[in-house]
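> For reference, the sequence and a predicted model appear below.
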Amino acid sequence: MQHLITGLRRGAEGVAAAMLAAMFATFIAQIAARYLFNFPVGWTVELCLTLWLWLVLWTCAFCLKETDHVKFDLIYSAARPARRRIFAMIAAASIVIGLLVALPDSWGYVSFYHIKKSATLRIPLDRIFIIYIVFCVALIARYGYGLYRLLRGEFPPEAPLVPGEEI
């Protein structure tokens, strides 16, 4: 199972790297068109913005580990392991419930955009914003699995322990 997860993570990182490379190449093409050929093009800005949106949400959903996210954990870090587990369960349940409640309306909003197209590339906007739905589903799955592990009594391995305490 760990081999499969590692392979999927590497694949997701490859997709993210490809998006970053495409965004960089588009940015260089924009600079060349404007300053070398005195021929500014609008499609490059739209493609860079779309790739940036996809890159941020894709990376957050599939590439970053829990420890890579920015957190304000002063109270969490000062708590004993049993309380940390409770805090982690509350946080995971809040994320899962919040995203599940918002998912139908988010889907409605994204699917509504099938009638509109982007300004220069003429891409249907629902195809651009569908990454948000992918992001939500991925986070629901990740935090749902984390909540399941916490309910089974497994302490999250990324949780820092106060020196001298044991689980």
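That came through fine.
> all contacts plus neighbour counts: C-alpha atoms, from now on.
Will do.
> Now do the contacts for the closest residue in space to Ile130 that isn't next to it in sequence.
Spatially, and ignoring its direct neighbours in sequence, Ile130 is nearest to Val110 (6.4 Å; CA to CA, 6 or more residues apart in numbering). Counting by CA atoms under 8 Å, 6 or more residues apart in numbering, Val110 makes contact with 125-126, 129-130.
> of all those residues, which comes closest to Pro104?
Ile130 (13.0 Å; CA to CA).
> which of the residues in the helix or strand harbouring the closest one are buried?
Using DSSP states H and E, Ile130 sits in helix 125-151. Using 16 or more other CA atoms under 10 Å as the test for burial, helix 125-151 gives 125-126, 128-133, 135-140, 142-144, 146-147, 150.
> could you say which helix or strand contains the residue sitting nearest the centre point of the chain?
For the chain, the residue sitting closest to the mean C-alpha position, by CA atoms, centre = their mean, is Cys60 at 2.4 Å. For Cys60, the element it lies in under DSSP H and E is helix 43-62.
> adding another structure so you can compare the two:
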Amino acid sequence: MKIIKKIDDNFEELLLMLLLAAMAMVMGVQVVARYVFNYSLTWSEELTRYMFVWSAFLSISYCTKKQISIKIEQIVSMLPTKLHAVFKIIEKAVMLVFFVYMIKYAYNFVQASVLSGQISPACRIPMYFIQVAPLVGFILTIIRLIQGLVFEFKVLVSGN
């Protein structure tokens, strides 16, 4: 059970840190190759771009888990605890509806990519590996929204 809790608490952070470290390493190798060896790597920019796309979609789930978003937090925080929980429930429910709606389109996007058989020009990676990022990000976000809704319902019921 502790392992599942650790994964639940740190999954997005771990993936985002690994992607950031990999992007920095690839671009560092590219800079050294270009300026020290006078040789440019053809795949480094493309790979870094794909890792950035993945990090963008994973960060949606991370921000949802940490409740980091653009909203009127000062006004909401002045509300009584139960009203604050109601506002959070409505907010999360609207977001949940949106991401559930988007799953269909993300899935269709990946399915079209698989059927096309397209591969990336420099890295020769099947494009569906990159284009599955929205689907994975949306699914993780839905999981985090459900967790947030459960928490807010507990706050609403307990009044704390």
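All right, it came through fine. Since we're looking at a predicted model, the values are computed, not measured.
> what's the TM-score here?
Superposed pair, TM-score by TM-score structural alignment, normalised by the length of structure 2: 0.81. Supporting alignment: 155 aligned residues with a CA RMSD of 2.5 Å.
> hmm, back to that, tell me which two in the contacts of Val110 of structure 1 are the farthest apart.
Maximum distance among the contacts of Val110 of structure 1 (CA to CA): 8.4 Å, for Leu125 and Ile130.
> Trace Thr141 of structure 2 over to structure 1, please.
Alignment note (TM-score structural alignment): Thr141 of structure 2 maps to Leu139 of structure 1.
> Make sure that match is actually in contact with Ala61.
Yes: with contact defined as CA atoms under 8 Å, Leu139 of structure 1 counts as touching Ala61 (6.2 Å).
> count of neighbours near Val41 of structure 1?
Using other CA atoms under 10 Å, Val41 of structure 1 is surrounded by 14 other residues.
> With Thr59 of structure 1 instead?
17.
> Excluding chain neighbours, what is closest to it?
Closest to Thr59 of structure 1 by CA to CA, 6+ apart is Ala16, at 6.4 Å.
> what about the one you found, which helix or strand?
With DSSP H and E as criterion, Ala16 of structure 1 is part of helix 2-31.
> average gap between that helix and structure 2?
After superposition onto structure 2, the mean distance of helix 2-31 of structure 1 to its aligned counterpart is 2.6 Å, using mean CA distance after the TM-score superposition for structure 1.
> Mind listing what's buried along that helix?
Residues of helix 2-31 of structure 1 classed as buried by neighbour count (16+ other CA under 10 Å): 12-13, 15-16, 19-20, 23, 26-27, 30-31.
> Okay, the residue nearest to Leu149 of structure 2 when sequence neighbours are not counted and Leu83 of structure 2: tell me how far apart.
Spatial nearest neighbour of Leu149 of structure 2, chain neighbours left out: Ile89 (5.9 Å); criterion: CA to CA, 6+ apart. From Ile89 of structure 2 across to Leu83 of structure 2, the span is 10 Å (CA to CA, to the nearest Å).
> swap in Phe109 of structure 2?
Using CA to CA, Phe109 of structure 2 is found at 39 Å from Leu83 of structure 2.
> Please apply the same query to Lys71 of structure 2.
Relative to Leu83 of structure 2, and taking CA to CA, Lys71 of structure 2 is found at 16 Å.
> And those two? Which one has more around it.
Higher neighbour count among Lys71 of structure 2 and Leu83: Leu83, with 15 against 9, using other CA under 10 Å.
> Surely the more buried one is within a helix?
Yes: counting by DSSP: H, G, I helix; E, B strand; the rest coil, Leu83 of structure 2 falls inside a helix.
> Map it across to structure 1 for me.
So, by TM-score structural alignment, Leu83 of structure 2 is matched to Arg83.
> so who does that match touch?
If you count contacts by CA under 8 Å, 6+ apart, Arg83 of structure 1 has them with Tyr76.
> ok so, going back, relative to Thr50 of structure 1, how far out is the match of Thr141 of structure 2?
Distance of Leu139 of structure 1 to Thr50 of structure 1, computed by CA to CA: 21 Å.
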